[in-house]
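# The amino acid sequence is not available; the structure is as follows:
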């Protein structure tokens, strides 16, 4: 065991007027030029207070060390005060040190020392700094230089294999999402019968539909709303329950601890008028991501016995007898409606929003009710298959990342003989 501060030294070099590239730290790519993250990297009026990092220095984000925001610099550059710069002393390999710092063993040692990130307090992870003054006190396993290099080379090779598998699976997920969207869009614009004859509608958003279908404004199929919710003051944990935006998920409105907020009942004028009922439809009124604005979810039967209201960034509607609520949700989340929302959404301070009038004006397809029922049943079945594949692929990625983390920890703590694994 060797004190971490004996093998690494903190560097705080500042050279006014030096012309070096601005560097940043990526969790997946290590230390890279900031221009690789954005085409227009922001530069301060003066770079005199920026720190200099040299090739083979280790750079890490003091506020994101537990998420792996660190790496070895491949070239000289400048970094902001958010970053710490360390330089390996003689006989220390920087790549081994980075792997050591990414291990679960090292993280546990940090937790023992740093007040605010201990005791599994995940809420404080993002706001707690872990400076070099904490790192240097850790007694770590530091083998001879040749073994450090062997371990780093082994982990470079093995983690690259795992990262390659993860990249392939992430690409598969992207393809499955595209396939899911294509299935939905085809059913809502062409129907289910291959013999259906499409006719011109004159609509910008739905230019062709099967015979017997109409293009209608959403207001024609609504019996209630659009009506915004309210966001009263926070209440006690046994007070009135409200939902967060995350409750709208894959065309459903879910309930559970992760999407439930407790609000002050006494500050709500009429809970009965705001209470969600089965068959209600909620749409996202505002979000920083325009692709999530006006996303719709159906309120299920479980809300009949659970009292929930909804916040002011959600909109509630109900449909009349001309359209099934399930069909309305599918139509709202399909590509033609998404294009309309992107054209209508307005932004202020980074949040895109739609108003009730925007929702009422949406152009939607309106097939006969029997075709609506058939399309809803078809889409439920087909998307369920795709969603199962997506969930299985996401689980594979999760397991691969767990394997990657365990492999790093095992290698840097001597549980794997890399000479035999070579």
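Perfect, thanks for sending it. All values derive from a computational prediction rather than experimental measurement. Residues are numbered from 1 along each chain as shown.

# For the rest of this, base every contact and every neighbour count on C-alpha atoms.
Fine.

# nearest spatial neighbour of residue 207, skipping sequence neighbours?
Among residues not flanking residue 207 along the chain, residue 201 sits closest, at 5.3 Å (CA to CA, 6 or more residues apart in numbering).

# I figured the one you found hits residue 208, correct?
Yes. Counting by CA atoms under 8 Å, residue 208 is a contact partner of residue 201 at 5.6 Å.

# Looking at those two, which has the bigger crowd around it?
residue 208 (20 against 16; other CA atoms under 10 Å).

# measure that one to residue 181 for me?
Distance, residue 208 to residue 181, using CA to CA, to the nearest Å: 18 Å.

# what does residue 327 give?
15 Å.

# what's the answer for residue 101, then?
Residue 101 is 41 Å from residue 181, by CA to CA.

# neighbour count winner among these two?
More neighbours surround residue 101 than the other of residue 101 and residue 181, with 24 against 15 (other CA under 10 Å).

# List the contacts of stretch 185-192.
196, 198, 206, 208-210, 331, 334-335, 365, 371, 375, 379 (CA atoms under 8 Å, 6 or more residues apart in numbering).

# Same question for stretch 339-348.
205, 290-291, 293-294, 352-354, 358, 362.

# Now tabulate those residues in a markdown table and tack on secondary structure.
Formatted as a markdown table, these follow (DSSP: H, G, I helix; E, B strand; the rest coil):
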| residue | secondary structure |
| --- | --- |
| 205 | coil |
| 290 | helix |
| 291 | helix |
| 293 | coil |
| 294 | coil |
| 352 | strand |
| 353 | strand |
| 354 | coil |
| 358 | helix |
| 362 | coil |
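
# May I ask which of these has the most neighbours?
Busiest of those [other CA under 10 Å] is residue 294, holding 27 neighbours.

# ok, that one touching residue 283?
Yes. Counting by CA under 8 Å, residue 294 does reach residue 283; the two are 4.9 Å apart.

# Just after the longest helix belonging to the chain, pick out the following helix or strand.
Longest helix of the chain, by residue count under DSSP state H: helix 145-190. Under the assignment DSSP states H and E, the closest C-terminal helix or strand after helix 145-190 is strand 198-200.

# what about versus this one:
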């Protein structure tokens, strides 16, 4: 879609804006907003979460603190922004009265500022970059911007009616893009389900639909091929627990080694782009070192992370693992087969049933992991099933990558559209119905 530009532009005097429409006003944030600093209790004003999707009722996954009587008041129409750089993009206009933690900045717009225009402007990538440029701190994830700095950021703002037109245009167009993204994400989830179902059926029923079956002896597993055996993980593997972080090694001789965390262990793959290090005593290396063929499993975390795992192929020399990642070391079965078993739907069902659970979190002990029922076809049949699973998974992966690329392009389009509209690079006044913000 080709969008029109304004007839005349002027230099805004700041790099992040560049040139802006000639009729737009150049003023600082402090002209259009005042900071709301009133302290309240979450007993009187419901707690809100400031997320990348905007300001919403407090999420169940939100970190619980003891600041209940020491929070900031938020009124309908206020704009709330999280000042921490590791929360970049977490902001939005509140549609409800409530309270937020003190790390957030609460802004009340003047009558010259449309709330919806501010919502899009402050959440745009160019403004976010300028916002954090005005901040200060020690390191990137402890970098924050206070209102005393934010109020001096230069804005280019049109008259109120044009603000409303821009907001209406962006509300409509981003809703269309969001709908397309949601469709693609639904497709991505369906592909993941198909992959999981394909694997689970293959490792619990085999590839021959006509093979005779027998009762597995496990109610929730049902029948399995007659010639397969059922054993427990503890008879064909050992579980190596990992090292706990935080041990005091002051004054002791130590070595620095790579350290695998839950974040590195994804579903069926390892993410080794960012691998942390830890200082340990030299004699601990052999105790916690990962070995080729270890099947890695997450001990806990969010429900979708429980039991999630991948095969260790020795990508990093001398790497150890944290206590929240189990290294299952097979000795009576191939690592590849065991990896498919632990990643199957039936294994996930078992892990959830044996886990300790709290709100959105779960964890399982190594003792319970060792009791996992493991299905064992003859070795030759295992190889055939693994080849089939690999082939089918590869086809699904190609489709998934294509969908992920489409999602990425849609998100880039959405971001670019917002940025160009709120900085006046396009003229949308004739493309949106003006309505009260």
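Thanks, I have the structure now. Just so we're clear, the structure is a prediction, and the values are computed from it rather than from any experiment.

# What range does stretch 156-170 of the first structure cover in the second structure?
On the second structure, the counterpart of stretch 156-170 of the first structure by TM-score structural alignment is residues 171-185.

# swap that for stretch 367-383 of the first structure, sorry
Using TM-score structural alignment, stretch 367-383 of the first structure pairs with 377-393 in the second structure.

# how about the matching stretch: buried residues?
The neighbour-count check on stretch 377-393 of the second structure (16 or more other CA atoms under 10 Å) flags 377, 382, 385-386, 388-389, 393 as buried.

# which secondary structure element contains residue 380 of the second structure?
Using DSSP H and E, residue 380 of the second structure falls in helix 379-422.

# Give the aligned equivalent of residue 211 of the first structure in the second structure.
Using TM-score structural alignment, residue 211 of the first structure lines up with residue 226 in the second structure.

# Excluding covalently adjacent residues, which one is nearest to that match?
Residue 226 of the second structure's closest residue in space is residue 213 (CA to CA, 6+ apart), at 4.5 Å.

# so what corresponds to the one you found in the first structure?
Match for residue 213 of the second structure (TM-score structural alignment): residue 198.

# what about its match, how many neighbours?
Residue 198 of the first structure, neighbours per other CA under 10 Å, totals 16.

# try residue 14 of the first structure
When neighbours are counted by other CA under 10 Å, residue 14 of the first structure comes out with 15.

# Helices of the stretch 1-150 of the second structure, residue ranges please.
Along the stretch 1-150 of the second structure, counting by DSSP state H, counting those that start in this stretch, helices occupy 29-32, 115-123, 125-133, 147-150.

# mind listing what's buried in stretch 21-38 of the first structure?
21-26, 30-34.

# returning to that earlier point: save the helices of the stretch 1-150 of the second structure as TSV, and put in distance to residue 42 of the second structure too.
As requested, those are exported to TSV (distance: least, CA to CA, whole Å):
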stretch	distance to residue 42 of the second structure
helix 29-32	28
helix 115-123	24
helix 125-133	28
helix 147-150	23
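
# what's the closest of these to residue 410 of the second structure?
With CA to CA as the measure, helix 125-133 is the member of the helices of the stretch 1-150 of the second structure nearest residue 410 of the second structure (15.1 Å).

# Show where the closest one falls in the first structure, residue numbers please.
The aligned range for helix 125-133 of the second structure is 104-112, by TM-score structural alignment.

# burial count for the equivalent of residue 329 of the second structure over in the first structure?
Matched to the first structure by TM-score structural alignment, residue 329 of the second structure sits across from residue 318. Around residue 318 of the first structure there are 21 other residues, counting by other CA under 10 Å.

# pretty sure residue 318 of the first structure is touching residue 279, no?
Yes. Under the criterion of CA under 8 Å, residue 318 of the first structure makes contact with residue 279 at 7.2 Å.

# what touches both of those two?
Common neighbours of residue 318 of the first structure and residue 279 (CA under 8 Å, 6+ apart) are residue 325.

# Could you check how far the residue of the second structure positioned farthest from its centre is from residue 222 of the second structure?
Distance from the centre of the second structure peaks at residue 212, with 43.8 Å (CA atoms, centre = their mean). Applying CA to CA, the value for residue 212 of the second structure to residue 222 of the second structure is 13 Å.

# Ok, residue 361 of the second structure next?
Taken as CA to CA, the span from residue 361 of the second structure to residue 222 of the second structure is 28 Å.

# per the alignment, residue 138 of the first structure corresponds to what in the second structure?
Using TM-score structural alignment, residue 138 of the first structure pairs with residue 153 in the second structure.

# show me what contacts its match?
28-29, 130-131, 134.

# who wins for neighbours among those residues?
Of all the contacts of residue 153 of the second structure, the highest neighbour tally under other CA under 10 Å goes to residue 131, namely 23 neighbours.

# Find the nearest non-adjacent residue to it, please.
residue 150 (6.5 Å).

# got a list of what the one you found touches?
Residue 150 of the second structure neighbours (CA under 8 Å, 6+ apart): 29-30, 131, 134-135.

# if I look at the residue mapped onto residue 277 of the first structure from the second structure, how far off is residue 329 of the second structure?
In the second structure, residue 277 of the first structure lines up with residue 291, judged by TM-score structural alignment. Distance, residue 291 of the second structure to residue 329 of the second structure, by CA to CA: 8 Å.

# helix or strand for residue 238 of the second structure, which one?
strand 237-240.

# Give me the contact list for that strand.
Under CA under 8 Å, 6+ apart, the answer for strand 237-240 of the second structure is 288, 326-333, 366, 370.

# If you rank these by neighbours, which is first?
That'd be residue 327 among the contacts of strand 237-240 of the second structure, by other CA under 10 Å, with 31 neighbours.

# quick one: it from residue 288 of the second structure, how far?
9 Å.

# Between the two, which contacts overlap?
By CA under 8 Å, 6+ apart, the residues touching both residue 327 of the second structure and residue 288 are 240-242, 321.

# Compile those into a markdown table and extend it with columns for distance to residue 207 of the second structure and neighbour count.
Listed next are these as a markdown table, based on distance: CA to CA, whole Å; neighbours: other CA atoms under 10 Å:
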| residue | distance to residue 207 of the second structure | neighbour count |
| --- | --- | --- |
| 240 | 33 | 20 |
| 241 | 35 | 19 |
| 242 | 36 | 21 |
| 321 | 36 | 24 |
